[in-house]
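Novice: Structure, please.
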Amino acid sequence: MTVIGVFALQGNVREHLAMLTDVGVEARPVRRPSELEQVDALVLPGGESTTMDKLARAFELFEPLQKRIADGMPVFGTCAGMIMLANEITGGIEGQETLGGLDVTVRRNAFGRQVDSFEADLDFPGLGPGFGTPYHAVFIRAPWVERVGRDVEVLSTVSSGPATGRIVAVRHDRLLATSFHPEMTGDARLHGYFAELVRGL
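Specialist: Sure, this is the predicted structure:
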């Protein structure tokens, strides 16, 4: 069976584990390098990207994660997880580093502070008939993508309000990232899409 881990040092770990189980994969929390070695793919959840960076280093996960990503491990980054995957960030704190691999520039906290959190219905026109109805997304202190590399596919943008046109979901080969929290809505379509991506390798 396909085994997908969830970076379990911060964020909505339990919710991601439940979503992955719902789409038919074995889901495991990952806190140590030995646990990372046992999974086929990984979810980087939302949380605080600077804290995730520090915790990954404290638990000696940062470099093993970078290596697995560079070697082609599929990763699904959500909110802070998107920031952790980005090759470049703006609005970060001094010295903040990312795992990299995703050829984008992401603006941290782009949509504003916690009080500026919002929900929106998003279209995913390139993901097939399973995404024929809008995906209800929850944005909390969310980033957005300001630049995409040549090989990065834009999956969804905000379609209304002051942030219209902002990129909030991308895919670059085996890396998938969203600005929002797909684990908070009860809609497992994106987790299912990621699971199929991993199974197809």
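Novice: When you work out contacts or count neighbours from here on, use the C-alpha atoms and nothing else.
Specialist: OK.
Novice: Closest to the centroid, which residue in this protein?
Specialist: The C-alpha lying nearest the average C-alpha coordinate of the chain belongs to residue 77 (Cα atoms, centre = their mean; 1.5 Å).
Novice: before we go on, could you also do this sequence so I can check it against the first one:
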Amino acid sequence: MTAQPVVGVLALQGDVREHAAALTECDVRVQPVRRAEELDGVHGIVLPGGESTTMSRLLETFDLLQPLKARIADGLPAYGSCAGMIMLASKVLDGRPDQHQLDGIDMIVRRNAFGRQVDSFEEDLEFTGIDGGPMHAVFIRAPWVESVSPEVEVLATVPDTETAGAAAGRIVAVRQRSVLATAFHPELTGDKRVHRLFTEIVRAS
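Specialist: Sure, this is the predicted structure:
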């Protein structure tokens, strides 16, 4: 892709502005997405952190659920942080019965795993595919990944440290083809490396 790509940010709920600011620093145009027709002009989309059941309900209310699911199935690059990771999963544990999934990554995610265990949590992670040393990750009532299919690449796990507790060894960043997800919030730390990785995926698609 030679022209400046347009990356949408699902703007129904959650930390939309933080993602938009991070993406802007990665030399892409940012498009808030609230209606199905706004999906037509984007080359990738970010699903922000927030509350996954609320986001799921709003996707249906705004008639975005099926169009977004179809675009992702057709290869639209997508990145989800925290609640966005939950939305992209094929299956969620501890979710609401009426919660909808976008099936972007073949994985099982446990909703609010960090919420029950440690509420909020910070750790330095080794992140495959990102240079520059460990990434400081902030988890806020976050999910973790229980399991992935062989098609999913695990990019980061929580190291076994004194403070990790039940989170030690849990998968917290994954990629399947052009879909990326993290359990943590890089948009809140000022570290743009995950957003840069995603914009590289968008440019290569």
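Novice: After superposition, what is the TM-score?
Specialist: The TM-score (TM-score structural alignment, normalised by the length of structure 1) is 0.95; 198 aligned residues with a Cα RMSD of 1.3 Å.
Novice: Longest helix in structure 2, by number of residues?
Specialist: Counting residues, the longest helix in structure 2 under DSSP state H turns out to be helix 193-204.
Novice: And that helix, what's buried?
Specialist: For helix 193-204 of structure 2, a neighbour-count test (16 or more other Cα atoms under 10 Å) marks 193, 194, 195, 196, 197, 198, 199, 201, 202, 203 as buried.
Novice: Matching residue 22 of structure 2 against structure 1, which residue comes up?
Specialist: Matched to structure 1 by TM-score structural alignment, residue 22 of structure 2 sits across from residue 19.
Novice: So that match sits against residue 191, correct?
Specialist: Yes: judged on Cα atoms under 8 Å, residue 19 of structure 1 makes contact with residue 191 at a distance of 6.6 Å.
Novice: which stretches of structure 1 form helices?
Specialist: Going by DSSP H, structure 1 shows helices at 13-22, 33-36, 49-58, 62-70, 80-85, 189-199.
Novice: CSV for those helices, including distance to residue 177 of structure 1?
Specialist: Converted to CSV, the helices of structure 1 look like this (distance: least, Cα to Cα, whole Å):
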stretch, distance to residue 177 of structure 1
helix 13-22, 14
helix 33-36, 19
helix 49-58, 14
helix 62-70, 13
helix 80-85, 5
helix 189-199, 10
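Novice: how about the alignment partner in structure 1 of residue 50 of structure 2, what does it touch?
Specialist: Using TM-score structural alignment, the partner of residue 50 of structure 2 in structure 1 is residue 47. By Cα atoms under 8 Å, 6 or more residues apart in numbering, residue 47 of structure 1 lies in contact with 10, 11, 12, 79, 80, 81.
Novice: Residue range in structure 2 corresponding to stretch 79-93 of structure 1, please.
Specialist: Residue span in structure 2 matched to stretch 79-93 of structure 1, by TM-score structural alignment: 82-96.
Novice: Enumerate the positions of that stretch that are buried.
Specialist: Here stretch 82-96 of structure 2 shows 82, 83, 84, 85, 86, 87, 88, 89, 90, 91, 92, 95 as buried, counting by 16+ other Cα under 10 Å.
Novice: Please enumerate the strands of structure 2.
Specialist: Ranges of strands within structure 2 are 6-10, 29-33, 44-47, 78-81, 89-93, 105-110, 120-125, 135-140, 144-148, 153-157, 171-176, 179-182, based on DSSP state E.
Novice: So which other helices or strands are in contact with the second one?
Specialist: Other elements packing on strand 29-33 of structure 2 under the criterion 3 or more Cα pairs under 8 Å, 6 or more residues apart in numbering; DSSP states H and E are strand 6-10, helix 16-24.
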